[in-house]
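>>> Attaching a predicted model along with its sequence, questions to come.
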Amino acid sequence: MVGNVIKRHDRVSSSILHLSLLKLALIILRLNPRKRSHWSAIIFTFPKFSLILGGVASGKSRFAESLVRLANRPRTYIATAQAFDSEMEEKIKQHQMDRGPDWSTIEAPIAVPEALAKVDDTQVVLIDCMTLWLSNLILSENCPEDPSAPLLSVVKSSNFPIVTVSNEVGHSVIPDTKLGRRFQKDQGRLNAKLAAEADLVVMVTAGIPKVLKGRLPANLT
């Protein structure tokens, strides 16, 4: 009888202690932003698959690069852009300067699933971007009915984190050409399928991230 009372008392005391420590930690985190960011980074588990959405020049690529750096892994950049004119050449150069030299780059305007399959498990991968990849597929006249299927198959079987960047085209006007309307529809469907599989989905507007799915560390919110 006495033994059972002592055991119950010990359990209650232990629960009170845990609650007190939790309350103390919450108070510290509220009062000290640096501690909050520090502990958030520790608790934060880097997502296996992330989708970063945004309009043109919204800051989505810069945000995605900041997210990738939090993985603390060697970084691989899968580039889908092709420099068909001087303007695109300058844009690609600017992206390279913004990223810095500490990235391995794979040029894959069409063969993104194949490029992913060759990446070492120690890496974190940024694919920039899904929009150019889809447009390249459509213009090649060899676009599968569901381009997300081979990509997501590799994503699911991979053992490293993957961050993808894509344009949100649903907020724009309806194109006045048949090809434009097809692209807008296919891009919307591709984004929806990627978002359904993603652990983290973020919309970036005017450089400000809004989490649609999952969770970010405090120092990226």
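Arrived safely. None of the values given here were measured: they were computed from a predicted structure.

>>> going forward, measure contacts and count neighbours with C-alpha atoms only.
OK.

>>> Would you mind listing the buried residues in the one helix or strand I27 maps to?
In this structure, I27 is located in helix 2-31 according to DSSP states H and E. If you call a residue buried by 16 or more other C-alpha atoms under 10 Å, then helix 2-31 has these buried ones: L29.

>>> Report all helices and strands that that helix contacts.
Helices and strands touching helix 2-31, by 3 or more C-alpha pairs under 8 Å, 6 or more residues apart in numbering; DSSP states H and E, are helix 33-43.

>>> Summarise which helices and strands the helix or strand just after the helix it packs on is packed against.
Proceeding C-terminally, helix 33-43 gives way to strand 49-54 as the next helix or strand, assigned by DSSP H and E. With contacts defined as 3+ C-alpha pairs under 8 Å, 6+ apart, the secondary structure elements packing on strand 49-54 are helix 60-69, strand 162-167, helix 178-197, strand 200-205.

>>> Please enumerate residues in contact with the first one?
For helix 60-69, the external contacting residues (C-alpha atoms under 8 Å, 6 or more residues apart in numbering) are 52-54, 75, 98-99, 124-126, 128, 163-165, 203-205, 207, 209, 220.

>>> Swap in 7 Å and give it another go.
Contacts with helix 60-69, where a contact means C-alpha atoms under 7 Å, 6 or more residues apart in numbering, come from 52-54, 124, 163, 165, 204.

>>> Now flag whichever of these is closest to A192.
A192 has its nearest neighbour among those in L53, at 10.9 Å by C-alpha to C-alpha.

>>> residue contacts, the closest one?
Contacts of L53 by C-alpha under 7 Å, 6+ apart are 60, 165-168, 202-204.

>>> Okay, one more to line up with it:
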Amino acid sequence: MVGEYHAVPDVPRRTLVTGGARSGKSLEAERRLEAFPDVLYVATGGSRDGDAEWAARVHAHRERRPGSWRTAETCDLVPLLAEEGPPVLIDCLSLWLTDAMDKAGAWDDERWAAEGERALRERVGELVAAVRVTARTVVAVTNEVGSGVVPATASGRRFRDELGRLNAAFAAECEHVLLVVAGQALVLRG
């Protein structure tokens, strides 16, 4: 309605929520935006046809979100961040990175050495630059994989290393960075 006043919650413009598997990261990210009447929830995991466990996770996430929130299933984050609009919750950067590495050919050693690493660095750089200049409030979820067992495969180690680089670059653009452990949010910055 024209002329109607809506109080805008006092939250940092950019927040990164990280932690281990099933630590409560997504729930914590949702809490950060629950006072906003409209939020664009960007799911980067896509649908995994035939995967009942994945479908149950997606369903649980959808059920706990407010009905006024919209959902977009995409890994094309840069255009979304360039648009004006309601706050954006990105869940999650780890799955975004998997898609980016797929497109860059990062799982193939020869392609990675020839062009994949450069292509991935460009895509990550574009995302980080978009986060830096966006006018939207952004809360992003990501996994913390650098504290665990060293992956047994070269591609697993590559993913771990690239996620560490992405998380560090994204966090550098955020006013607020949280680490969620056992459902408890620890403030790293903010």
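Received, thanks. These numbers come from a predicted model, not from an experiment.

>>> quick revisit: filter the contacts of helix 60-69 of structure 1 down to the buried ones and express that as a ChimeraX selection.
If you want just the buried ones from the contacts of helix 60-69 of structure 1 in ChimeraX, going by 16+ other C-alpha under 10 Å, the selection is:
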select :52,53,54,124,163,165,204
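
>>> what's the closest of the contacts of helix 60-69 of structure 1 to W133 of structure 1?
For W133 of structure 1, the nearest member of the contacts of helix 60-69 of structure 1 is V165. The distance, counting by C-alpha to C-alpha, is 10.5 Å.

>>> counterpart of the closest one in structure 2?
Counting by TM-score structural alignment, V165 of structure 1 lines up with V141 in structure 2.

>>> Its match reaches C92, doesn't it?
Yes - counting by C-alpha atoms under 7 Å, V141 of structure 2 touches C92, with 4.8 Å between them.

>>> Could you count how many residues lie near the closest residue to P9 of structure 2 other than its chain neighbours?
Nearest-residue entry for P9 of structure 2: A35, 6.3 Å, with adjacent residues in sequence omitted and distances by C-alpha to C-alpha, 6 or more residues apart in numbering. As a burial measure, A35 of structure 2 scores 14 neighbours (other C-alpha atoms under 10 Å).

>>> same thing with the one 3 residues further on?
Applying other C-alpha under 10 Å, we find 17 residues neighbouring D38 of structure 2.

>>> The aligned residue in structure 1 for it and P101 of structure 1, how far apart?
For D38 of structure 2, the aligned residue in structure 1 is P74 (criterion: TM-score structural alignment). When C-alpha to C-alpha, to the nearest Å is the yardstick, P74 of structure 1 and P101 of structure 1 sit 12 Å from each other.

>>> Equivalent analysis for A117 of structure 1, please.
Per C-alpha to C-alpha, A117 of structure 1 is found 23 Å from P101 of structure 1.

>>> what does S61 of structure 1 give?
From S61 of structure 1 across to P101 of structure 1, the span is 16 Å (C-alpha to C-alpha).

>>> quick one, which of the two is more surrounded?
More neighbours sit around S61 than around the other of S61 of structure 1 and P101, counting by other C-alpha under 10 Å; the figures are 25 against 9.

>>> any idea what the more buried one aligns with in structure 2?
Under the alignment by TM-score structural alignment, S61 of structure 1 pairs with S26 in structure 2.

>>> number of nearby residues for the counterpart of P12 of structure 2 in structure 1?
When structure 1 is aligned by TM-score structural alignment, P12 of structure 2 is paired with P47. The burial metric for P47 of structure 1, expressed as a neighbour count using other C-alpha under 10 Å, is 17.

>>> A52 of structure 2 too?
The burial count assigned to A52 of structure 2 is 10, neighbours taken as other C-alpha under 10 Å.

>>> Alignment lookup: it to structure 1.
In structure 1, A52 of structure 2 lands on S86 (TM-score structural alignment).

>>> hmm, back to that, can you tell me which of the helices and strands packed on strand 49-54 of structure 1 is nearest to A149 of structure 1?
Ranking those by distance to A149 of structure 1, with C-alpha to C-alpha as the measure, places helix 178-197 first at 9.0 Å.

>>> any idea how far the most centrally placed residue in structure 1 is from D120 of structure 1?
Against the mean C-alpha coordinate of structure 1, by C-alpha atoms, centre = their mean, the closest residue is S50 at 2.9 Å. Applying C-alpha to C-alpha, one obtains 18 Å for the distance of S50 of structure 1 from D120 of structure 1.

>>> Check the gap between the residue lying closest to P87 of structure 2 once chain neighbours are set aside and R111 of structure 2 for me.
Nearest residue to P87 of structure 2 in three dimensions, chain neighbours excluded: T137, at 4.6 Å (C-alpha to C-alpha, 6+ apart). Counting by C-alpha to C-alpha, the separation of T137 of structure 2 from R111 of structure 2 is 36 Å.

>>> When the two are compared, which one has more neighbours?
Of the pair T137 of structure 2 and R111, T137 is the one with more neighbours under other C-alpha under 10 Å, namely 20 against 13.

>>> In contact with the more buried one, which residues?
Taking C-alpha under 7 Å, 6+ apart as the definition of contact, the neighbours of T137 of structure 2 are 13-14, 87-88.
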